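Chemist: Quick one: sequence and predicted model below, then my questions.
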Amino acid sequence: MSQSITSNELAKRVVNREDTLILDVRNTDEFDDWKIEGDSVEIINEPYFNLLDGLDPVADKLKKDQEIIVVCAKGNSSKMVADMLREEGFTDVHDLEGGMKAWSEHLEPVKIADLNDGGSLYQFVRLGKGCLSYMAVSENEAAVIDANRMTDIYEQFAGEKGVTITHTIDTHLHADHISGGRQLAEKTGGAYYLPPKDAKEVKFDYEALEEGNDITVGNTTIKVQPLYSPGHTIGSTSLIIDDQYLLTGDILFVKSIGRPDLAGKADDWVGDLRETLYSRYKELSDDLIVLPAHYSFVEELSDDGSVKARLGDLYQRNEGLQVEDEEAFRSMVADNLPPQPNEYENIRQTNMGKMNPEDEKQREMEVGPNRCAVHG
């Protein structure tokens, strides 16, 4: 029988840039849309149905003594192919437990920094979807920003640190993944914050995330300072923590900028996006460390597995920040919009409290990569 490898174990390899060979047996269209990526990952795609009559399609691509990790959508087909490989004399074969579904849900915590007066800031990297969420810890309290729906991970992490989650914050109304912010607040008894301009249709109570209303975590000087920064959504609000870290939500990424069209108002919001990127952020310190809510490319991961960059450096090298002419900027955004995220409108409805899908349906709604960025 084949041995399984967990998403947690595979994530450690990807982050540590260990040589990894993956045989992905999903259909080619699914593979082309979304796959496991990493600096040291080699990946071969051969659909499962091509292997039902034998391993000939991959035999000349694999060595009998090399480690092979077989991946499918949910973990069933990969087990069968892994067993077939072992029967043919391949000695080091594993299947990914739970398949791409499990990979999509794994969160890898990375420490970003020690904060003033003993606090800490952590980034949770969702390698399978490119989502980034955060936890700011101070004294016995914690704030979680842009939480994914897998809230148990944040609760467990807070428990290990001996802190209580007292604040959950969404920088905007998400359209590519289901937020866990409200659910996490309900489970921990904390307050849930959302920008009011994004919350006009929500069906639940929330605290207003507004510029000028600092959020203090713990009894120390860690302040989460909101900064109104529309463009991805009309309410998008960035956070400045400790006067050092700029959480940009889906407005600015390391290699790209946010898309303004997920509510069908690209023509209206592209001007707001430009104003935020070319004026509001320009007034901030170049030394702020940008911490976005997503990444698109594996090369955006730093050596420690985190995603971050100095704001001043991004103004030098991020192509989305180099288009000085306003009409040229509008054209660049319009010409480079990626496909809409899978089921993005249903995800928005869920995040507004208008829908409450079963857990399995929520997983299906989130399948695939995030598509929140414009790549110039």
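Modeler: Nice, I can see it. What you see is a predicted model; the values in this text were computed from it and never measured.

Chemist: make it CA atoms for all contacts and neighbour counts henceforth
Modeler: Noted.

Chemist: Tell me how many other residues surround Glu366.
Modeler: When neighbours are counted by other Cα atoms under 10 Å, Glu366 registers 22.

Chemist: meant to ask about Ser331
Modeler: Ser331: 11 neighbours (other Cα under 10 Å).

Chemist: State whether it is indeed within a strand.
Modeler: No: the assignment for Ser331, made by DSSP: H, G, I helix; E, B strand; the rest coil, is helix rather than a strand.

Chemist: Tell me how far it lies from Leu314.
Modeler: 21 Å (Cα to Cα, to the nearest Å).

Chemist: Please apply the same query to Tyr193.
Modeler: From Tyr193 to Leu314 the distance is 28 Å (Cα to Cα).

Chemist: So between those two, which is more surrounded?
Modeler: Tyr193 (23 against 20).

Chemist: Give me the helices and strands touching the helix or strand that that one is a member of, please.
Modeler: Using DSSP states H and E, Tyr193 sits within strand 191-194. Judged by 3 or more Cα pairs under 8 Å, 6 or more residues apart in numbering; DSSP states H and E, strand 191-194 is in contact with strand 164-169, helix 181-188, strand 207-208.

Chemist: Show me what the shortest one packs onto, helices and strands only.
Modeler: Counting by 3+ Cα pairs under 8 Å, 6+ apart, the packing neighbours recorded for strand 207-208 are strand 191-194.

Chemist: ditto for the first one
Modeler: Contacts defined by 3+ Cα pairs under 8 Å, 6+ apart place strand 164-169 against strand 141-145, helix 151-161, helix 181-188, strand 191-194.

Chemist: Would you mind listing the buried residues in the third one?
Modeler: Burial within helix 181-188, assessed by neighbour count using 16 or more other Cα atoms under 10 Å, is assigned to Gly181, Arg182, Gln183, Leu184, Ala185.

Chemist: Determine the set of other helices and strands touching that helix.
Modeler: Helix 181-188 packs on strand 164-169, strand 191-194, going by 3+ Cα pairs under 8 Å, 6+ apart.

Chemist: got it, and the first one?
Modeler: Counting contacts by 3+ Cα pairs under 8 Å, 6+ apart, strand 141-145 packs against strand 131-138, strand 164-169.

Chemist: picking up where we left off before, any chance of the helices and strands packed on strand 191-194 in a markdown table, with distance to Ile241 too?
Modeler: As requested, the helices and strands packed on strand 191-194 are exported to a markdown table (distance: least, Cα to Cα, whole Å):
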| stretch | distance to Ile241 |
| --- | --- |
| strand 164-169 | 13 |
| helix 181-188 | 18 |
| strand 207-208 | 18 |
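
Chemist: Figure out which of the ones you listed is closest to His94.
Modeler: helix 181-188 (34.2 Å; Cα to Cα).

Chemist: if we can go back for a sec, who wins for proximity to Glu364 among the helices and strands packed on strand 164-169?
Modeler: Comparing the helices and strands packed on strand 164-169 by Cα to Cα, helix 151-161 comes nearest, at 17.4 Å.

Chemist: put this beside the first:
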Amino acid sequence: MTGPLRPAFHEGQILSAADLAATVEHARGATARHVRHLHDWGIAEGLALVTRPRTDPLTNDRFVEVSVAAGVAVDGTGREIVVTAPVVLRESDFEAVNGADRPTDEPYPVFLTSADTEPAGDPRPDVCGAAAGRTRVEESYQVLFGRLGEERLVAEQPQPPVGEPLAAPPARWLILLGYVRWTNGHFSGVETRARGVAPRGAGVRADTVSAPSGTLTLRTGREPQEGRPVLMLSGGDPPDLVFGLYGGGGAVTPLMTVAANGNLSIEGSFSGRMSVGSTVVASGTASDGMLLPLPSGVTPEQVADGRVVVHVRVTPRVPALPTRTTLFSPVEVAVDPDRRVRCLIRLYDPRATGSPPPVDLPGAVDFLVLATVAANPGGDGA
């Protein structure tokens, strides 16, 4: 096996077209390998589907003109595709692919692919006996319309093996730009997602991402937008990790902060799945007939199927006594299987005139509810 061949030159060498072409191909091959293996293919800049309202002069029907905005993409073979100016999509091209379909509200995919062409006015050497041939190649592109469902093809495209040189068209790599809707012989709108598939942006493959400025920012969107999430890793004094939302002027409102010492600060509530052996608690006061609450994050379904075990402790509260000589005693203090409180207290004043009988009244309790995750959910607790 051999690696890539790099052209080498020496004094007095006669350079052929093959020598010069090899110089160019070596550089193109290195760039292609970089793009293939250090990046994920996709849209790097622009290339959105843009609409402009139009009116059919014959029917007065409203429709839209669709164009592809200027931009840059890289495909899975390592080729860069540059669209230098907006490109208006031709309705005739759409009809040639999908014109025979029955009317539908489903959007059709639009793809971008690379294409090599010979530029107009290609200069040729004026040498007697020299073979005529092109001296320039335009690294161009094609915009293609797909049939319904063909957007799934983009995920099935195999990348070239390591070291394989760039393949010249017609070896195509499809990049999804979006979708168009078709109504009464015209484009009627565009979509960015259909049938669960959306255009993909270019990415990077790396185990390490460093920030020389001392702050690493991860956000959605190229520019800060108010209300959008942002994750910031700061190496300042003290260093911290902040998740928050952009506010006006690009300022970040922290929602969660992890300090260098491990302290976690959050704005709002915290919930999540309980781990085995963990315990959560609820406490308070409840009167007779009330249903005791479960601790935050615990559901009745978890208790019913044995995933969470609940322990309850209740203590009767001393009521406000009508006289200083009134005696208090609990008659019943319990919690039924539905966690409903049963509390009955008895009041008696032995020094009251006429020796009235004791009075039984509904009472109140202080409660403590502990919920623990069972080590053997659904089992017998053994």
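Modeler: Nice, thanks for sending it over. Model, not experiment: these values are computed from the prediction.

Chemist: Can you give me the TM-score here?
Modeler: Superposed pair, TM-score by TM-score structural alignment, normalised by the length of structure 1: 0.19. Supporting alignment: 110 aligned residues with a Cα RMSD of 6.5 Å.

Chemist: Same list (the buried residues of helix 181-188 of structure 1) but as CSV, adding distance to Thr164 of structure 1.
Modeler: As requested, these are exported to CSV (distance: Cα to Cα, whole Å):
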residue, distance to Thr164 of structure 1
Gly181, 14
Arg182, 15
Gln183, 15
Leu184, 11
Ala185, 11
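
Chemist: of the residues you listed, closest to Arg126 of structure 1?
Modeler: Gly181 (15.6 Å).

Chemist: Out of the helices and strands packed on strand 164-169 of structure 1, flag the one nearest Tyr134 of structure 1.
Modeler: strand 141-145 (5.0 Å).

Chemist: quick one: that closest one to strand 164-169, angle?
Modeler: Put simply, strand 141-145 of structure 1 runs at 30 degrees to strand 164-169, going by axes from the mean of the first three to the mean of the last three Cα atoms, to 10 degrees.

Chemist: Reformat the helices and strands packed on strand 164-169 of structure 1 into TSV and put distance to Ile215 of structure 1 next to each item.
Modeler: Putting these into TSV (distance: least, Cα to Cα, whole Å) gives the following:
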stretch	distance to Ile215 of structure 1
strand 141-145	9
helix 151-161	19
helix 181-188	15
strand 191-194	10
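
Chemist: Out of those, which is closest to Gly249 of structure 1?
Modeler: Here strand 141-145 is closest among those (Cα to Cα), at 9.1 Å.

Chemist: got the angle for that closest one vs helix 181-188?
Modeler: Between the axes of strand 141-145 of structure 1 and helix 181-188, defined by the same axes, to 10 degrees, the angle is 160 degrees.

Chemist: buried ones in strand 141-145 of structure 1?
Modeler: In strand 141-145 of structure 1, counting by 16+ other Cα under 10 Å, buried: Glu141, Ala142, Ala143, Val144, Ile145.

Chemist: quick one: which of those residues is nearest Asp114 of structure 1?
Modeler: Ala142 (13.7 Å).

Chemist: Now do the helix or strand containing Ser140 of structure 2: which elements does it pack against?
Modeler: Here Ser140 of structure 2 sits within strand 138-145, counting by DSSP H and E. If contacts are counted by 3+ Cα pairs under 8 Å, 6+ apart, strand 138-145 of structure 2 sits against strand 80-83, helix 91-98, strand 108-117.

Chemist: My guess is Ile44 of structure 1 contacts Thr20. True?
Modeler: No: counting by Cα atoms under 8 Å, Ile44 of structure 1 does not reach Thr20; the two are 11.1 Å apart.

Chemist: Who has more neighbours out of the two?
Modeler: Between Ile44 of structure 1 and Thr20, counted using other Cα under 10 Å, the more crowded position is Thr20 (18 against 15).

Chemist: coming back round to it: I'd like to know which of the helices and strands packed on strand 191-194 of structure 1 is closest to Lys79 of structure 1.
Modeler: Across these, closest to Lys79 of structure 1 is helix 181-188 (Cα to Cα), at 34.1 Å.

Chemist: Now do the closest one and helix 151-161, the angle between them.
Modeler: Taking the same axes, to 10 degrees, helix 181-188 of structure 1 and helix 151-161 form an angle of 50 degrees between their directions.

Chemist: ranges for the strands of the stretch 1-150 of structure 1?
Modeler: Taking DSSP state E, counting those that start in this stretch as the test, the strands found in the stretch 1-150 of structure 1 are 3-5, 20-24, 41-45, 68-71, 93-96, 108-114, 120-126, 131-138, 141-145.

Chemist: Could you dump these into TSV with distance to Pro226 of structure 1 added?
Modeler: Converted to TSV, the strands of the stretch 1-150 of structure 1 look like this (distance: least, Cα to Cα, whole Å):
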stretch	distance to Pro226 of structure 1
strand 3-5	41
strand 20-24	41
strand 41-45	38
strand 68-71	41
strand 93-96	40
strand 108-114	20
strand 120-126	17
strand 131-138	14
strand 141-145	12
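
Chemist: Check the spacing between the residue nearest to Arg86 of structure 1 when sequence neighbours are not counted and Pro57 of structure 1 real quick.
Modeler: Leaving aside its chain neighbours, Arg86 of structure 1 sits nearest to Val93 (6.8 Å; criterion: Cα to Cα, 6 or more residues apart in numbering). Distance, Val93 of structure 1 to Pro57 of structure 1, by Cα to Cα: 17 Å.

Chemist: likewise Phe124 of structure 1?
Modeler: 38 Å.

Chemist: When those two are compared, which one has more neighbours?
Modeler: Higher neighbour count among Phe124 of structure 1 and Pro57: Phe124, with 27 against 12, using other Cα under 10 Å.

Chemist: ok, the more buried one touching Glu108?
Modeler: Yes: shown here, Phe124 of structure 1 and Glu108 form a contact pair, counting by Cα under 8 Å, at 5.3 Å.

Chemist: is it true that Leu21 of structure 1 touches Asn45?
Modeler: No: shown here, Leu21 of structure 1 and Asn45 do not form a contact pair, counting by Cα under 8 Å, at 11.0 Å.

Chemist: Now do the contacts for Leu218 of structure 2.
Modeler: The neighbours of Leu218 of structure 2, taking Cα atoms under 8 Å, 6 or more residues apart in numbering as the test, are Val230, Leu231, Met232.

Chemist: same question, Ala113 of structure 1
Modeler: Taking Cα under 8 Å, 6+ apart, one finds Ser120, Leu121, Tyr122 in contact with Ala113 of structure 1.

Chemist: Go again with 7 Å.
Modeler: Ser120, Leu121 (Cα atoms under 7 Å, 6 or more residues apart in numbering).

Chemist: Also Ile345 of structure 2?
Modeler: Counted by Cα under 7 Å, 6+ apart, Ile345 of structure 2 has contacts Ser329, Pro330, Val331, Glu332, Asp360, Leu361, Pro362, Gly363.
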